[in-house]
Structure formats: structure tokens, C-alpha cells
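Q: here's my sequence, what's the structure:
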Amino acid sequence: MGNRKRLNANQDIFLLILGIAWANLIFFHQENWKMDPWKVGIIGLGIYFCIKWLGARREVLKDSRMRAGSIFFGLLFAAMVVVGEKIHAGDWEFQMFSAGDIVWLIVYFGTGMLLFLTLSTFFFDGRMRNLMERTGKDEKGGTCRKGNWLLYSIVFMLFWTPVLFIYYPGIVPEDATVSIAMVLGDLPWDNHFPVFYSLLAGGSVWLGRALGNPNLGVLLYSLLQLVSMAFLLGYFLEWMQRRIHRFCTYFALAFFCTIPVFGNYAIVMWKDPWYSGLLLLLGMFLYDKAVLDREAFLKRKNLVLYGVLGVLISLMRNNGIYIMILISVVLVYMYRKRVKRVALTCAVTILCICTITGPVYKGVFSAENEFVESIGIPLQQMVRVVIKDGNMTKEDKEFLNHLMPMEKYQEYYNPFLVDPVKWAPEFHTDYLNAHKAAFFQTWFSLLKSNFGIYVEQYLMGTYGFWHIGGDTPYEFVKTQIAANDWWLYQIAPFESYFNYAMQEKMSGKYDFMASGLLVWIALYDVLLCWVKRKSRYILPLLIMVGNWLTLMIATPTAFGLRYIFIMMLGVPLLVFYPLLLPPSEEEATSRKKHISM
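A: Predicted structure coming up:
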């Protein structure tokens, strides 16, 4: 017995040393991390406890999917960290790889595997599920408790209204001024700024001006968005409370109330809050009607509701249609044995979206989608070839010179943002629109001889949407009313009446959350669904993943939390999603044993 205790003690000391050494390696490799003894020690202890936790659950590795999932996650995690360290937001160069990177790939491969296995066993541990799951819950979620919904909504309004008072009558970024100008007739219509949303934003200002005060229109918009988002998130919390422990709901309540960015996004004149809110509604709807109760989705009212939500999402933001196409494909596959109703609904939904944004917008508003808006990544890749003096044929140079004089590319190029190039005075948008086929031919021609440059630009151009902590607060929050010709301005009550610089004080209180971190939480949830053989539970997550994929294909910028705001709204769902997955028979049996004990 004594020898066994000494053996266990020696093993613990070895694992503790391993954990601390592991933590030191991670902190040493991260250039922006200081080797604070407290932080290194805490991470080292965390690694030690993770290893101990898994050591007592070795049987988990007998599952082939768990092994495959952890290896896949570990490989992606290692690639993300090591490749991400080659890019710096303030530096336009992509650092070269070295032989030493193999060591770091091994370190982070192990770290990724350890994270995945620890979290996966933690969420499905019998004691954990007993603690966090809602007792006596209805398998189908039960019916909405309107009292709780109203209570949560009122709480949100109470916490967000002071933000409206600080920025009274609201916040109007530069993008919104274009929407307003189109409605007021100062600019031609352009569906790059979605017509449907522009009618809401610009229509509010038009109504305020008709009533004698355009600022009244800004206030009307602020109140409309604040109240609607409060009710939407109030419903989200009530929906959560019917499915998992109330403390998870309280976490969500605190998250939405105590982080100032949600009060800002409740009033800012951006399409992203409403768009993301509609995506969240669709996710909850699909979880209830297609995942928990597969028959429910086939009911006529639910098919109609799905179509309506799909159309609204796609009218609010142009990349919505691609998300709906992805979801439609998955739904048709899920219901392949009874495909007619589902396929017809999906087809009609996509057709309605295309009809409204195509012939209707063109006929009524003379508005079309700008081609340049959908080619941000390939355009940036071609520009980087010019900047890096890559291999180009005579025809390639002629086409690029027609788009913009070759000597001007260096002046406007930014690897993390395409806007300076595409909005440059010398950039010939008309020529691009008239030679779309030539654009793709040139892009493919340059790809064959500049593959490395293309990869560098792609990784830099999407950096913030795949690297944890790698992005910057670009397009994070806006706090002002942009310069305009309609006498829209902030009254700033604290500054005007109390001589207190509240807006300046508030500007330092917005806490930034990295977009890439949210993406990785979603990736973990998707992979966990597959590992646990609950693949149909991936469907609601595909809404967030689909939005992310549209950014990875055609994002205009490498950063921008607002473009991925659906994941910010969905943080409580992403964090607790493993609790929504039903346990396997073995896990359920283990849980019963814990209950009986």
C-alpha cells in the first residue's frame, strides 16, 4: 500500500512538472504574452488537472470517433496557432516557416487534443449533467412561458436604455448614411446596402423629417431596434430555461446585461443586429421543429414560418441567401425519404429571395448587387501578386492595368481590407462589371504561377475569422452620428446638461471579444455532435457556420465582429450546447448511478 501511494505521489509530481513545462512553452512561444508567474502557474495547474481528469477516464479513447475527433481538432488547433503567429495585424508581411515550427506544431497538437478530450468528457460526466441539466424537463422543450419572456425582455430594456440616453437620439455610422441618402433621394439605389434594410433605416429618418425633426426619426429607429432585440433575446433566454438549468440562463442574462456592447448594438443603425437576431430565431426554430421533433417541421405552418424567416434573413443582408441554400441542402438530405414538401418549400423560399432581390429591386428601385462586393478575396490576391512582383503574363498585366493603373496598387493595398482598392478613385468599376469572365480568367492565370502568394493573402485577408485573439477592434462599435446633410446630430445629454464627458468615459468600457474564439467554440460544438453520433444536432449550428463560411469566401475585411455578431448573440447557446445533446445509453446509465449514490 505504501509503495502504491509513493508511486501515485511521484506520478502526480511528474504530471505537475509536465504541466508547468507545457505552460512555459506556450507562454514563451506567444510573442504578445508576458511570462507572468501567476498566469503560467494557473495554466500549468490547469494542464495538470486535465491530464489527471483524462487519466481516470481512459476508456473514452476506446471510442474511434472520439479519437478521430480529438486528432482532427488537435491538428486544426496546431495549424491555427502556428500559422497565426506568422501574421501580425500591424505588419503586411507573412513570415516564413522554419524547422523549429515542427516543435510548436507538436506542442499545440497536444494542447488541442487535451482541450477537446477534457471538455467532451466534462460535459458528459454524470455529476456535471446532474448539476447543469434542468430537472423534469420536457423532451420537446415544453411551451413558452410568456411571463418569463416578458420579464427578461423588460430587464434588457432597463439595462440598455441608459446607453440610448448616453448617445441620444442614436448612433448613425457611415454605412447608414448611404441607406438614408437612398431613401431621401440623394443617392441612387444600390443593393450593396440592402434595399429592405435601407427602407427601415432611411424610412425612419424620412418619417422624422416629415414630422418636422429628422432626429426624431433616429430616435424612432433606436427605440424600435432596442425593443425588438430585447424581446428577441428575452425569448432566447426563456427558450434556454426550458431546456437546461436556470443558472445557465442567469449566465446568459448577465452576459447580455453587463457587457456594454449589447446596449450599443441595440441602438446602432446597422443591419447586423436584426440580421443576427433573425438567424438566432431560425436556429431555435430548427432545433425545436427539425431536431427534437422531426415530424413537426413537415406541418404546413412550420414550413411557411421557415420560408418567411429565410426571406427576411436574406433581405436583411445579402449573404443570407447562401446560408439558406446551405440549410436547404441539409434539410433535403435529412428528409430525403419524404422530400417533396421540404424540397418544394426550400425551392420556393430561394425563388422568392431571388425574385425580390433581382427583378423586383431592379424594376422598382433600379437597384442591383455590385459585382465588386462579391470578389473581395480574389481581388486582394491579384493585387498582392502585383505588390510582391509575382509572375504575370502580358495579358494579366493588361487586365490589371485596365482595372487600375499598376503604379497605384501599392498606394491603396491593405492585406486586411479590400475597401481602399475597390473604392479608389482610379479603380474602374465599370470596366470590371463589363469584363467579369476576364476577371476570373486572369485570377486563375495568376493562381497557377503565384499559388504561395494567393495562400498568404487568403490567410491574411481572413485572419480575424479563424485565429483566436488575432483580430483588432475594427468595425467593433460605433459611437457617433456620421457627418451628414440632414441635421442629424447627437444631443449628448450628459455633456450638454451635466458637463460630464460620459461618451469619452464610455468609449474605454467596451470590452472586445475576438471573433476567432467564437468560431472555435462553434467548431468544437459541431465536432462534438459528430463524435457523439448526434449529427442532426449540427443543423442549428450550421446557421452560424454558414454565416462564417460566407465570410471565409468573400469577406471584404480580415476583422469585424459585427459581421459575425450572430456568434456573439449565440455565446450562451454555444457554451452550453453540449448540454442539449442527449447522452448515450452508457452515459445515461452512469448518470443514474451517480443519482442513486
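Q: can we go C-alpha only for contacts and neighbour counts from here?
A: Noted.
Q: Val418 touches Gln380, doesn't it?
A: Yes - taking CA atoms under 8 Å as the definition, Val418 is a contact partner of Gln380 at 6.3 Å.
Q: show me the contacts for Pro274.
A: Wrong residue type there; residue 274 is Trp, not Pro. Gln225, Met229, Met316 (CA atoms under 8 Å, 6 or more residues apart in numbering).
Q: ok, the last one - contacts?
A: With contacts defined as CA under 8 Å, 6+ apart, Met316 is in contact with Pro194, Phe196, Tyr197, Lys271, Trp274, Tyr275.
Q: tell me which of these is nearest to Ile491?
A: Nearest to Ile491 among the contacts of Met316, counting by CA to CA, is Lys271 at 23.4 Å.
Q: wait, doesn't the closest one sit right on Tyr197?
A: Yes - counting by CA under 8 Å, Tyr197 is a contact partner of Lys271 at 6.5 Å.
Q: in terms of neighbours, single out the busier of Val418 and Gln380.
A: Between Val418 and Gln380, Gln380 has the larger neighbour count (other CA atoms under 10 Å), namely 26 against 23.
Q: residues in contact with that one?
A: Gln380 neighbours (CA under 8 Å, 6+ apart): Pro415, Val418, Gln457, Gly461.
Q: pull the number of nearby residues for the residue nearest to the second one when sequence neighbours are not counted.
A: Looking back up the chat, that one is Val418. Excluding the flanking residues, the one nearest Val418 by CA to CA, 6 or more residues apart in numbering is Pro556, at 5.4 Å. Residues contacting Pro556 under the criterion other CA under 10 Å number 24.
Q: and what of Gly55?
A: Quick note: Gly55 (other CA under 10 Å) scores 11 neighbours.
Q: and if you look at Trp548?
A: Neighbourhood size, Trp548 [other CA under 10 Å]: 21.
Q: part of a strand, is it?
A: No - using DSSP: H, G, I helix; E, B strand; the rest coil, the assignment for Trp548 is helix, not a strand.
Q: residues touching it, list them.
A: Taking CA under 8 Å, 6+ apart as the criterion, Trp548 is in contact with Phe465, Val519, Ile564.
Q: got the contact list for the first one?
A: So that's Phe465. Counted by CA under 8 Å, 6+ apart, Phe465 has contacts Asp471, Ser515, Gly516, Val519, Trp548, Leu551, Met552, Ala558, Phe559.
Q: most neighbours, which of the residues you listed?
A: Of these, with other CA under 10 Å as the count, Ser515 tops at 29 neighbours.
Q: who are the contact partners of it?
A: Ser515 neighbours (CA under 8 Å, 6+ apart): Gly464, Phe465, Trp466, Ile468, Gly469, Asp471, Phe559, Gly560, Leu561, Ile564.
Q: could you do Ala252 as well?
A: Leu237, Pro572 are the contacts of Ala252 under CA under 8 Å, 6+ apart.
Q: out of the contacts of Phe465, which are inside strands?
A: Members of the contacts of Phe465 lying in strands (criterion: DSSP state E): none.
Q: give me the distance from the host helix or strand of Gly277 to the chain's centre.
A: Gly277 belongs to helix 272-286 when assigned by DSSP states H and E. Put simply, helix 272-286 sits 12 Å off its chain's centre (CA atoms, centre = their mean, to the nearest Å).
Q: let's see this one next to it:
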Amino acid sequence: MCNIKYNKGEQYLRILKRVIEAWCMMMVIIMDKGIITAEELSTRKNAYLIYRTTLAKLSASVTLDGIVPIVLFIIFFVFYWQVAKIPFRRTVWVHILAAVFSVFVVVGYSFAATQSLELIFADYAQMTKAVVSLIGYYGLFLPCIKLCYLAMSRKNVFARAEKAPSGWIAMLMDRRPFLSAFVILLLAWLPYLIAYYPGIFMGDTGAQISQFFQLPNGTSNYLNLISDSQLINNHHPVLHTVLMGTAVKIGKIIGSDNLGIFLYACLQYFCMAAALAYGISYLKKLRMPRWFQGGILAMTALYPVFPRYAVLLSKDTLFSSCVLVFEIFLIKLVREEEAPGKKNAVLFLLTMLGVMMLRQNGLYVVLFSLPVLFLGKDKKRRRKTAMLFAGAIVLYISYTNILFPALDITPGSRREMLSVPFQQTSRYVRDYGDEVTEEEKEAINKVLDYDKIGEAYDPNISDPVKKTFHEDADSEDLKAYFKVWFQMFLKHPGCYIEATLNNYYGYFYMGNDSTDRRTRYYESFSTKCMEERINEKGFDFHHLDMFKGIRKFLEMVSEIVLHSPMLTIVQASAFYTWLVLLGTGYLLMLRRYREIVVLLPAFSILLVSIVSPVNGTIYFRYMLALMFVMPVLISAVIKGGGKPEENAPVLQQQ
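A: The predicted structure follows:
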């Protein structure tokens, strides 16, 4: 690796750039990013500078005492200087990503601290600090992304050794990758299956069981049902409701509600283990090194999030498992591996149906993947693939548009697609309610309960506001509402921007570790869901007291792991957003445009998440599918179309 030679003018410019980057990053670390008030200025050093001016506030924000700032500056300068010597490919994508990630961090920090953009735009001092932070983070992310891409392109880093592995586990993983991974996962997760018998309940579990047994529930109480005798509706995936309800019905025949729902938990447990084992075994097909394959297996077996979701009675687990298998099929199509036989064709078809039927956004995952039909030279293969996609989509449309009406199954509420405008209106009413006219109130009140939305507004979740939605609102009412919505936007566009960013910054910012997100599916939450949402309707679901000690131990271990540096980000929604963007930038840099198709399902999940009801800081399950597919996805990006030389241009000047 040779160094790049510069003339004297360019050398001075390089030094100046490194100095600015190092100084800004040093300032990011030592600078108080909070808003400095006039009262605080009087008690801080250098407050004698021009009182209440930007200079005084900036001076009060920074501690210049000690040698720490100097050491930090030297460390960053040396790091930036050395990385700049690498003859990296000139590409705009690395700079765009560094800038985007910098914005994510600065904006996300502001919302995590103040639930607004106040830390950025409160005054000139805050704007100056924001600019310094943006430059500092940009200077840090730029070399880090370059080093990441350099590692991804090195053949020796991600090469699979041809030599047979030593050790019986490694040999077994090499010879029987699927079976060995499947058995290891089943055994590793077994303590959770036993301790949390009959399964971990969450908010939707009781509602789905109630629907199946035609009992009043949260959704049937507000929807305009097609028939009062059919309480099953498509707010929750009907297929999943039927699967779960059938298991409970079998349990009632046997004489145990617990045993019934446990049958479903076991089905989900085995399906998730099989899907993840398939993904881990496919890493061998992609020629990923054994250390990587083994590391992913160890993480999947031991990281608490995986076994907890394996026994969580939620649609997200089966959906994410189907997305993983679907993604592998998609990668095979892009890489033009061997044409699928009848068995694989049937599995591919069933997987697509599972993706679409197990979650409302599953249809978008499949639709976003349609560009794969235009790839490849084998017309017969493309025609066969098109028939599979068409068959799956036609079956799904028939399922929702023919079967559902025939069974009087009511569609989900329109409100589920309106989280963004509803949150914007509610924040506007909260912050600028005195500016709302009577005419505007009337238009809003026909769609939402105007008197409640301002107080009900929660910046991180739209459910409290959506609950005030009037299901009988017609198209004219919605038209009048959106007219008012747009008028309000013109008056205070910043309010709308803040409402949206506040609701979704957790999908882009990794710095906010939510305790609620970590502990949501512990015993206390599960028991509460059992007792308050389903047991009062004549059921008897409960965790066994004899395993209470094991549950406490598992939750203690989970807390330790999820609080550990580096390990905690694995459960951060934004972590997967960043990985998807890094993978996309890598493919764009190398001009491997056709392979971006494998990332399109991930983008569909991201897009749906940022119009979902809840912030990524609170719920992780909306991103669970990305957690499942990420090892395979990143491996496919690294390995490309099976040609090692594709990554070579990373170090070439152009």
C-alpha cells in the first residue's frame, strides 16, 4: 500500500483539514451540548466575557482546563492523518454517508435530550455547537467508513480457509451446518422455553385469542364490523390469530389453556430456530470464514433477545423468520445460483405467502423485491421466478379481497396508516392550540377528538392519539381534515418536522438506550398481559411458580448483557439502519448496482417503520426482521456475485 504524494500547497491543505477535524471532534467530547442560560453563565468560568452573548455561552460550554483536550486532539489528528494516507477510491458515497450519519447523531441527541430541535436551533450558540459537532462527527465517520470498506474488500479478512477445521463442533458445523446450528439453537434456548412456560405474553396476544373465541377486544370495540357475529378482523394478521387460537382451542379440549398456547409457542420456537439455522448454514454457501459463521451462531444462541423472541407470543417472530428465508432466496436469484427445483419453488412460494400474511407490511417486502425479475440472462429462470411472484401475490389478494369478505372479516382501521399526520396535528394543538380557529377545530374534530389529542399526545408513540379517531369519518371528513392539516403546516412547518422526527429518531440514532425496550418482555410484563387482557375473560394462563427462580436469573443475565458496551447496540433499531446504509454505500461505490436488489426488502421494512405508530427507542420488534437477515445480507454484500475481484477497486484512484 503506497502513500499518495502531494505538492506543498496540497500538503498544507491536508494539514489544515486534519487540524479542523481533530479540533472539532475534540470539542464534541469536551463540550457541554446543553443550553447555557443566563443564570448558569454567572457561575461559570469566563462568564465575564460579553454577557449573554454567543461568545460567552460558547465559552461557558467548554472546559479548557487540564491536558485531556490536548491529548484528545493529538490522538484524533494522528488517526486522521494516518487514514488519509490510504490510497482509497475517490467516491462521493463515503462522504454522503459520513454526512448523513453525522446528522443522525446531532439531531438524534437533541431529541433524546429535549424531544425537540432546541439543542440545535435555540440560539446562535447552540447553532454554532451543532455545526462544530457535525464537522467533528463527519471527520470521525469518514475514516471509519473507509476502514470498514477496506476491511470488507480484503480477501484475507473474509476468506474461508480450505483446510478442514479442528474440533468436533467445528467439523460438525462444516459437514452438517444446518442440522448442527439447528440443534445448538434449540438446546441454547431451552431454558427460556421451560422457564417462561407457556410463553411470554405481550399486548396483542390476549386480543388475538379473544378475537378467535369471538370475545370483545380492543380492536372489535372500535372498528365498524362487517358482522357483529364475526369479531376476527385484520388489525392483527388473521393467519397468525387462527394459528394461535387453534392451539388454545386444542388446549381447552385437553383441559389446559397453558398447554394449548404452549403448543403454538413450540411451533414458533422450532420455526425460528430452523430459519436462523438455515441462514447460518447459508453463510458457508457464501464462503464466509468459519470465525464469522461461528460468531453469528454464538450470538444467536446466547444473546438474550433471540431466545426471548423465540418464546414471545407475537406475529413478529414468525414474520421475521419468513423474511429471512425469503431474503436467502432473493440472494440466490441475484447471484444466479442453481435454478430452484420443484421443492425449493414450493418453499419459495410458501415463504412469500408467509411474509405477506403474517404482517401487514409483508406485501411491501415482496413488492420491493420485484426488480429481481429483470436480472439475469436466463429467460426461462426469470419467467419461472415471475410466475412464483405472480402466484403468491394473486393468492394473497384473493385471501384478503375474496376470502375475508366471504367470512365477514373486517379490514384493519384506516387510522393505522395515519400516524404521521395525526402526530403532527396533535403536537400543533399542544403547542399552538391558541391559534387554532373554530373552523379548524370543527374539521379536526370530525376525524379526531380535538379536546383530547393535545393532552393525549405522546411524542414517541401515536397510539394515544389514534384511539380518538372516529371510525365513521367519511372521505369528505378526511378531505376537510387534510385541508386544515396543510394550512397548519404552512403556519408552523417546524412543528410538523419536529413531530415526525420525535416519533422516529430512534430508527436513526443509537445513543438512547431505553430501559422499557430492554425489560418489556420480562415476567412482570407478561403476567400483567395475562391477568389484565385475557384471564378475566375466562382463561387461565400463568407462568409456573416452580420456574420463577430461573426466570429471575435469566432476566438478571439479560440486564447484564444488554447493559454491556457494544452488546447493547445489537438491540438498537438504528444499528440496523446504519448497516443497511453502509451496505448500500459499498455497492454504490463499487457500482454493483444490480446487487442493491437484495437490500430492497430491508428498505421496505425501514420505510414502514418510520410511518409506524412507535419510536424505535421503545419497541424493537418492528426491526426484528432486519436483525434476523443482517448477517446474511452483509455477507452477500461483502462476497458479491461470487467473484472475489469485484471488491478490488476499493483502493484504486480514479
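Q: picking that back up, now the contacts of Gln380 of the first structure: which count as buried?
A: Pro415, Val418, Gln457, Gly461 (16 or more other CA atoms under 10 Å).
Q: how close does the equivalent of the second one over in the second structure get to Asp472 of the second structure?
A: The equivalent of Val418 of the first structure in the second structure is Ser462 (alignment by TM-score structural alignment). Relative to Asp472 of the second structure, Ser462 of the second structure is positioned 20 Å away (CA to CA, to the nearest Å).
Q: would you map the helices across the stretch 1-150 of the first structure?
A: 2-29, 37-55, 64-84, 101-123, 126-132, 146-166 (DSSP state H, counting those that start in this stretch).
Q: same thing with the stretch 251-400 of the second structure?
A: Using DSSP H, counting those that start in this stretch, helices in the stretch 251-400 of the second structure cover 257-285, 290-302, 305-310, 315-335, 342-357, 362-367, 379-398.
Q: mean shift of the fifth one relative to the first structure?
A: I take that to be helix 342-357 of the second structure. Average distance, helix 342-357 of the second structure versus aligned residues of the first structure after superposition (mean CA distance after the TM-score superposition for the first structure): 3.5 Å.
Q: which residues touch that helix?
A: Here helix 342-357 of the second structure makes contact (CA under 8 Å, 6+ apart) with 237-239, 319-320, 322-323, 325-326, 329, 362-363, 365-366, 388-389, 391-393, 395-396.
Q: what number of residues lie near Met299 of the second structure?
A: 14.
Q: map it across to the first structure for me.
A: Match for Met299 of the second structure (TM-score structural alignment): Phe255.
Q: any idea which of the helices of the stretch 251-400 of the second structure gets closest to Thr54 of the second structure?
A: Nearest to Thr54 of the second structure among these is helix 305-310 (46.1 Å), distances taken as CA to CA.
Q: packing partners of the closest one?
A: helix 177-195, helix 257-285 (3 or more CA pairs under 8 Å, 6 or more residues apart in numbering; DSSP states H and E).
Q: among the ones you listed, which is the most enclosed?
A: helix 257-285 (a mean of 21; mean count of other CA atoms under 10 Å).
Q: between helix 290-302 and that one, find me the angle.
A: 170 degrees (axes from the mean of the first three to the mean of the last three CA atoms, to 10 degrees).
Q: which residues are in contact with the one helix or strand Ala499 of the second structure maps to?
A: Element membership for Ala499 of the second structure, per DSSP H and E: helix 493-504. Outside helix 493-504 of the second structure, the residues that touch it by CA under 8 Å, 6+ apart are 111, 115-117, 420, 423-425, 427-428, 459-462, 489, 610, 614-616.
Q: 7 Å instead, please
A: The contact list for helix 493-504 of the second structure (CA atoms under 7 Å, 6 or more residues apart in numbering) reads 111, 115-117, 420, 423-424, 427-428, 459-461, 489, 610, 614-616.
Q: what is the end-to-end distance of stretch 299-318 of the second structure?
A: Terminal-residue distance, stretch 299-318 of the second structure (CA to CA): 19 Å.
Q: picking up where we left off before, with distance to Gly585 of the second structure added, can I get the helices and strands packed on helix 305-310 of the second structure in CSV?
A: Below are these laid out as CSV (distance: least, CA to CA, whole Å):
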stretch, distance to Gly585 of the second structure
helix 177-195, 31
helix 257-285, 22
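Q: Glu368 of the first structure in helix, strand or coil?
A: Of the three states, Glu368 of the first structure takes coil under three-state DSSP.
Q: the residue opposite it in the second structure once aligned - how many residues pack around it?
A: By TM-score structural alignment, Glu368 of the first structure lines up with Pro411 in the second structure. Residues lying near Pro411 of the second structure (other CA under 10 Å) number 19.
Q: residue contacts, Pro411 of the second structure?
A: By CA under 7 Å, 6+ apart, Pro411 of the second structure lies in contact with Asn233, Asn234, His235.
Q: preserved in the first structure, out of those residues?
A: Mapping the contacts of Pro411 of the second structure onto the first structure (both residues aligned by TM-score structural alignment, their matches' CA atoms under 7 Å) leaves Asn233, Asn234 still in contact.
Q: which ChimeraX command selects the buried ones in the contacts of Pro411 of the second structure?
A: In ChimeraX, a selection of the buried entries from the contacts of Pro411 of the second structure looks like this (16+ other CA under 10 Å):
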select :233,234,235
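Q: nearest to Asp32 of the second structure, of the contacts of Pro411 of the second structure?
A: In terms of CA to CA, no member of these lies closer to Asp32 of the second structure than His235, at 45.7 Å.
Q: need the contact list for the closest one.
A: The neighbourhood of His235 of the second structure, defined by CA under 7 Å, 6+ apart, consists of Pro411, Gly412, Ser413.
Q: and stretch 99-118 of the second structure, what's buried?
A: 99-112, 115-118.
Q: over to stretch 414-430 of the second structure?
A: For stretch 414-430 of the second structure, by 16+ other CA under 10 Å, it's 415, 418-429.
Q: what about Lys552 of the second structure, neighbour count?
A: 14.
Q: show me what counts as buried in the helix or strand it falls within.
A: Using DSSP H and E, the element containing Lys552 of the second structure is helix 548-563. Residues of helix 548-563 of the second structure classed as buried: Ile550, Arg551, Leu554, Glu555, Ser558, Glu559, Val561, Leu562 (neighbour count, 16+ other CA under 10 Å).
Q: counterpart of Leu105 of the first structure in the second structure?
A: Leu105 of the first structure maps onto Leu134 in the second structure, by TM-score structural alignment.
Q: ugh, typo on my part, it should be Met284 of the first structure
A: Per TM-score structural alignment, Met284 of the first structure is aligned with Ile328.
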